[in-house]
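Engineer: Turn this into a model:
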Amino acid sequence: MRMVRQPSFGFIPCSLGGLRSEHGAVRNEASALCCSSTSPLSSSSPWLIDRSPRSKQRFKEARVVECRMNLRGGSLGQWWNLFGWIPFLSMGSASSHTVESLTSRRKRLWGRPADPSGVAAQHDTKKIRKTQCRAVHTGGDMNRENDLNISSFSKEIVVPAIRLDARHCSLVHTELRKYLFNLPKLKIVRKDHENPDKRRILLVSKHVEDDGSMQAMFRNTSNDHAYGMDDMHDDVKRFSEKYDASIVSEKVMITHQNLGADEMMRELLPENVTIPTGFQQIGHIAHLNLKDEHQPFKHLIAQVILLKSAHIKTVVNKVGQIENKLRVPEFEVLAGIPDMSTEVKQNDLVFKLDYSKVYWNSRLDHEREVLVEGFEPDSEIWDVFAGIGPFALVAAVKGCNVFANDLNPESHHYCKMNYKLNAKKFGKRCEQLVAQCSNLDAREFIRQRMASHAANSTRRRVHVIMNLPASASDFLDAFNVDSSSACEPPMIHLYCFSKHDDPEAEIHERACLSLGRTIPRESVRLREVRLVAPGKRMFCFSFPLPR
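Structural biologist: Down below sits the predicted model:
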């Protein structure tokens, strides 16, 4: 910044070219205006920096000064915020302008009171997103299925409390731990209003059911019951006799903050409707697989998850089954912001994806490590159904030469993007790995790689990853190519589902039929990956390609 000295005044700025607004963007337009003859901050302007003690005090109270720019015709054309290095702007006596506070200036020019959150808060995308995704009903009746009335979870109950000397509080936490009335964000140790040397610690009575749920506590607590020693467990009675403690009744206000997602859903859903068992998290997205019985309450369930999960901004539900050949499911947004572009961190790698356009499974992070652990660092990997590259990138980090393929153009795009995003992991090999990504049909990709492998004089070990459990075995016929090469045959890792009592025999028979050749049973390795659904399991079927 160039500073110009004016007699008996001080320093004024002649350029704001490097000034950044609260949004981080360089205001080039502001720079041009400030240098113009009409700008109040031009070199001939009487606006100066006031360094007086009074000005410094004003700077502490308001760091942002709004400057009005009079453009063509004298109309109000542009505003921006000046902050940081400008404590306050004042003017010489020859000027007709006056310095106004932030509040009074906005009120005069815009005709309404200032926004106490500041101008920048209106444009802060992160704050807007956070406000939108946390928007829930805080009062009123739940007349619509989309409304979550969090005030309906507030209730006052009476629970038993053990009254004892403050010096014995730590003993309660050790000897009576399983009888404590523990709820999230609830203070169970309270002061005694009658004696400052006493404390009251909230407990559960013996009438509470043994299932340990919060609902059991609420069902067996009353707002008018007077608790005594007869309502407590034998361990509590013995402890009270030993340390001269007594049992009293204590009023407790329970809100939605003291309940978990399951407890809130039990309050919302009818007794004959089961609680959703969980969801898959993909970055800021929560992916639900709701049953038919949950459909009438799907928006309430989604808002509960949104409210109780700090990192969730979007809740979606899968609609129907994945039947298209690109493996892209259809979703409906139930709550939060409709933003399906997200970022996932797994296996010490960062993956970007658009969940509405590509397939992703967060539950296979351990499987990737297990599979790649058996690869030699100089192996060649053919990832036939690579997706956005989770298996491919993990193998490339180990030092393998990876050829990643996927039929989905969006998956192909994100696979290359993720290579570049994690370029430091691959060093100089990054460009080569990106160039080896392909967007081909699985059979065409296999045939090309088999032809290249047969013509290659090197004896590098090849591993073929076929992670398409629903139909990967159907593509084994692509390996039926004539080859007289003496190269070691590829090791195929076939992922598939099975509901059979003898999955190894069933998968082996299926693979032999598709391949058109007999696979020796002694060369086969079968490993269970995970339980997908009751009676449905996912396996990894590994075998060398028979000659």
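Engineer: make it CA atoms for all contacts and neighbour counts henceforth
Structural biologist: Noted.
Engineer: any idea which residue sits dead centre in this protein?
Structural biologist: The residue lying closest to the centre of the chain (Cα atoms, centre = their mean) is His284, at 2.8 Å.
Engineer: Distance check, the closest residue to that residue other than its chain neighbours against Cys133.
Structural biologist: Residue nearest to His284 in three dimensions, not counting chain neighbours: Ile312, with 4.6 Å by Cα to Cα, 6 or more residues apart in numbering. Noted for Ile312: a distance of 8 Å to Cys133, by Cα to Cα, to the nearest Å.
Engineer: Now do the shared contacts for those two.
Structural biologist: Taking Cα atoms under 8 Å, 6 or more residues apart in numbering as the criterion, Ile312 and Cys133 both touch Leu306.
Engineer: One more, please, to line up against the first structure:
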Amino acid sequence: MASTQDTAQTPFKFRPPDNKGVTEINDESKKLFCASFQVPALRVPAAATNAFLKAGGEYLLNLPRCRSAVEDTAHHQSGDVAKGQHRIVLLRKDFPSDPSLIPTRLRDLISQHAAALVEHTLTLDYSYWTPEDILRSILPAGLQPPGSFETAGHIAHLNLRDEYLPYKSLIGKVILDKNKQLRTVVNKLDSIDTEFRFFKLEILAGDDDTVAEVRESNSRFLLDIRRVYWNSRLQFEHERLVRLFHHGCVVCDVFAGVGPFAVPAAVNASWGPAAPGVETNPSAPPPSRLVLANDLNPVAHEYLARNVALNGVEGQVVPYNLDGREFVRRSLGELGSERVQNGIKEAVKRSKRRAREREQALAARKRKRDTDDDSDAKGRREKSGTSQVSSDADTETVDIARYRWPHHYVMNLPATAVEFLDSFDGIYRPYISLLAPDVRSRVEDPEHYDPPESAEGMPFPMPMIHVHCFSRSEDPEVDAIQLVEKHLRCQLPPGSVTAHRVRDVAPRKEMICVSFVLPVSVAFRHNKDEKKT
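Structural biologist: The predicted model follows:
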């Protein structure tokens, strides 16, 4: 056991002994981190402990996870006094030895209770030190402990730089020891799966179990972080976009992964504004959203389907396993398909039935609180009422027209999402026949292509596109918008586009979300019309 002394010139810092030669963390090596410190203390009557703690104020030893008053084990073990008669109040290392410098209230208590100023041996072992303390003790001088890490359920996810790799097993073991909720520590490797865009990992410590359950945005997610992409640092971005979606809207998630946008959008129907131009009933639950959620990775698609079921949003979230371009081009037709239309009908009925059953249960509890009379009869009425709620919900009509056209597309694949913007070229051309004759004549003939600037008066809205990308520019918002315009091959009108800074990914590399209304000129663009844009 090491003994550490302070110096009068600098404030004292409690640290474990240096252990630069440690190569493994085990029961034997943990003993090397035990250290004893001599600190001033007051030996006080047990009954007066609280009074001393109140009067001690800033002179008390304020050490995280350490009590300021401890048992007087030294005198008890020596047989001087009976156990429990006195307590030891720990003081700062710089507690004044000159009585005149001690606060009056504390000085009076010392005199009143004949408290003795003593030296106390404070022992701190491996279990006390923080991960940073332990790693600072182990790592070479000048190499600071690595920063924060992400978690996914029971898994800690590190992204260690090269200089830490010789110590990666030690780092993993310390993090595992010091975070009892964790069972596995992994490190991201440089290699990335080029087709499905998830990082390959190595196990540093703990169980070889990379299937985690994560709770986020009132939703539960199952995922295997070794086979799908997940980033806990994007939770605020997930919620930010979901809160932009109006009630009862249609969302197409092009790169959905395991569902961090799609599932919360369906689960949290009350998030976001009311549908524009639609009168709402404040006492009624908001209409359900419909989400078409796609991912090319078959494993991500499998977990997406499981998460849809896990959160009870079948029919509201419809999973697809397609290439992103194919999904975008098929999305309008899919919204009119029997599979999607029947699914959302059943989902809406289910949602309304659940809401009414909750209301019925609340009303029943209120009646029970109001009176206990005739409880048997009330029980019969409650049972009958619940049955009637289900029947009504199953037979009522659903406003299916609101789910015919998309309102939002989410494209969260920042490395390459902008390259998929060309998939929006002409996706509304199959529906030209629905346009008014004067509008149809302006977009139908590619030789006389003169689309209107807005979709005002059209039988369907132009969707809002939310595309994520990276920027290393000094003005990342402007740079991101210009990147989007480049791939759209048109300029976006002022006021129709915004850029939001999501997070710093690396020094001088930011993740940006560009949101814009799909231009009519792109929506009806003909393949031969590139020169006109």
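Engineer: care to give me the TM-score?
Structural biologist: With the length set by TM-score structural alignment, normalised by the length of the second structure, the two chains reach a TM-score of 0.65; 379 aligned residues with a Cα RMSD of 2.9 Å.
Engineer: Tell me the residue in the second structure aligned with the residue nearest to His284 of the first structure.
Structural biologist: Aligning on TM-score structural alignment places Ile312 of the first structure opposite Leu182 in the second structure.
Engineer: Is that match in a helix, a strand, or coil?
Structural biologist: Judged by DSSP: H, G, I helix; E, B strand; the rest coil, the three-state class of Leu182 of the second structure is coil.
Engineer: ok so, going back, translate the residue nearest to the centre of the first structure into the numbering of the second structure.
Structural biologist: Aligned by TM-score structural alignment, His284 of the first structure pairs with His154 of the second structure.
Engineer: which residues sit in contact with that match?
Structural biologist: Applying Cα under 8 Å, 6+ apart to His154 of the second structure gives the contacts 181-184, 212-213.
Engineer: Of those residues, grab the buried ones for PyMOL.
Structural biologist: Burial among these is assessed by 16 or more other Cα atoms under 10 Å; the matching PyMOL selection reads:
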select buried, resi 182+183+184
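Engineer: could you redo the contacts of His154 of the second structure as a markdown table and give each row distance to Lys200 of the second structure?
Structural biologist: Output for the contacts of His154 of the second structure, formatted as a markdown table (distance: Cα to Cα, whole Å):
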| residue | distance to Lys200 of the second structure |
| --- | --- |
| Gln181 | 23 |
| Leu182 | 20 |
| Arg183 | 19 |
| Thr184 | 15 |
| Ala212 | 16 |
| Glu213 | 19 |
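Engineer: wait, which of the contacts of His154 of the second structure is closest to Ala506 of the second structure?
Structural biologist: Thr184 (25.4 Å; Cα to Cα).
Engineer: Surely the closest one is in contact with Glu202?
Structural biologist: No: the pair Thr184 of the second structure and Glu202 fails to qualify as a contact (Cα atoms under 8 Å) at a distance of 10.5 Å.
Engineer: Could you verify that Leu241 of the second structure is part of a strand?
Structural biologist: No: in this structure, Leu241 of the second structure is helix, not part of a strand, as judged by three-state DSSP.
Engineer: Just give me the match in the first structure for it.
Structural biologist: Checking with TM-score structural alignment, Leu241 of the second structure has Leu371 as its match.
Engineer: Quick check: Gln436 of the first structure touching Ala396?
Structural biologist: No: with contact defined as Cα under 8 Å, Gln436 of the first structure does not count as touching Ala396 (11.7 Å).
Engineer: Which residues are in contact with each of those two?
Structural biologist: Taking Cα under 8 Å, 6+ apart as the contact rule, Gln436 of the first structure and Ala396 both touch Val402.
Engineer: So which bit of the first structure is stretch 439-450 of the second structure matched to?
Structural biologist: By TM-score structural alignment, stretch 439-450 of the second structure lines up with nothing in the first structure.
Engineer: list the buried ones in the helix ranked longest in the second structure?
Structural biologist: Using DSSP state H, we find that the single longest helix of the second structure is helix 338-370. Neighbour counts over helix 338-370 of the second structure (16+ other Cα under 10 Å) mark 340-341, 343-353, 355-357, 360, 364 as buried.
Engineer: What of stretch 140-147 of the first structure?
Structural biologist: Quick answer for stretch 140-147 of the first structure (16+ other Cα under 10 Å): 146-147.
Engineer: Run the chain-centre distance for it.
Structural biologist: 27 Å (Cα atoms, centre = their mean, to the nearest Å).
Engineer: residue with max distance from the center of the second structure?
Structural biologist: Distance from the centre of the second structure peaks at Asp80, with 56.9 Å (Cα atoms, centre = their mean).
Engineer: and that one, that one's in a helix?
Structural biologist: No: applying three-state DSSP, one finds Asp80 of the second structure to be coil, outside a helix.
Engineer: ok, Gln436 and Ala396 of the first structure, which is more surrounded?
Structural biologist: The neighbour comparison of Gln436 of the first structure against Ala396 (other Cα atoms under 10 Å) goes to Ala396, with 25 against 14.
Engineer: Is the more buried one in a helix, a strand, or coil?
Structural biologist: helix.
Engineer: dump the residue contacts of the aligned partner of it in the second structure.
Structural biologist: Taking TM-score structural alignment, Ala396 of the first structure has Ala266 as its aligned residue in the second structure. Listed by Cα under 8 Å, 6+ apart, the contact set of Ala266 of the second structure reads 288-291, 313, 316-317.
Engineer: again, only using 10 Å
Structural biologist: For Ala266 of the second structure, the contact set (Cα atoms under 10 Å, 6 or more residues apart in numbering) comprises 219, 242, 247-249, 251, 288-291, 308, 311-317.
Engineer: Go through those and flag which are in helices.
Structural biologist: Taking DSSP H as the definition of helices, those contribute 242, 308.
Engineer: quick check, Lys383 of the second structure in a helix?
Structural biologist: Yes: assigned with three-state DSSP, Lys383 of the second structure falls within a helix.
Engineer: How much space separates it from Val389 of the second structure?
Structural biologist: Distance of Lys383 of the second structure to Val389 of the second structure, given as Cα to Cα: 10 Å.
Engineer: immediately after the longest strand seen in the first structure, which helix or strand?
Structural biologist: Identified as the longest strand of the first structure according to DSSP state E is strand 155-165. Downstream of strand 155-165 of the first structure, the next assigned helix or strand under DSSP states H and E is helix 169-175.
Engineer: Quick one: list the elements packing against that following helix.
Structural biologist: When contacts are defined as 3 or more Cα pairs under 10 Å, 6 or more residues apart in numbering; DSSP states H and E, helix 169-175 of the first structure packs onto strand 155-165, strand 198-202, helix 234-243.
Engineer: Please identify the most buried of the ones you listed.
Structural biologist: Most buried of those by mean neighbour count (mean count of other Cα atoms under 10 Å) is strand 198-202; its value is a mean of 23.
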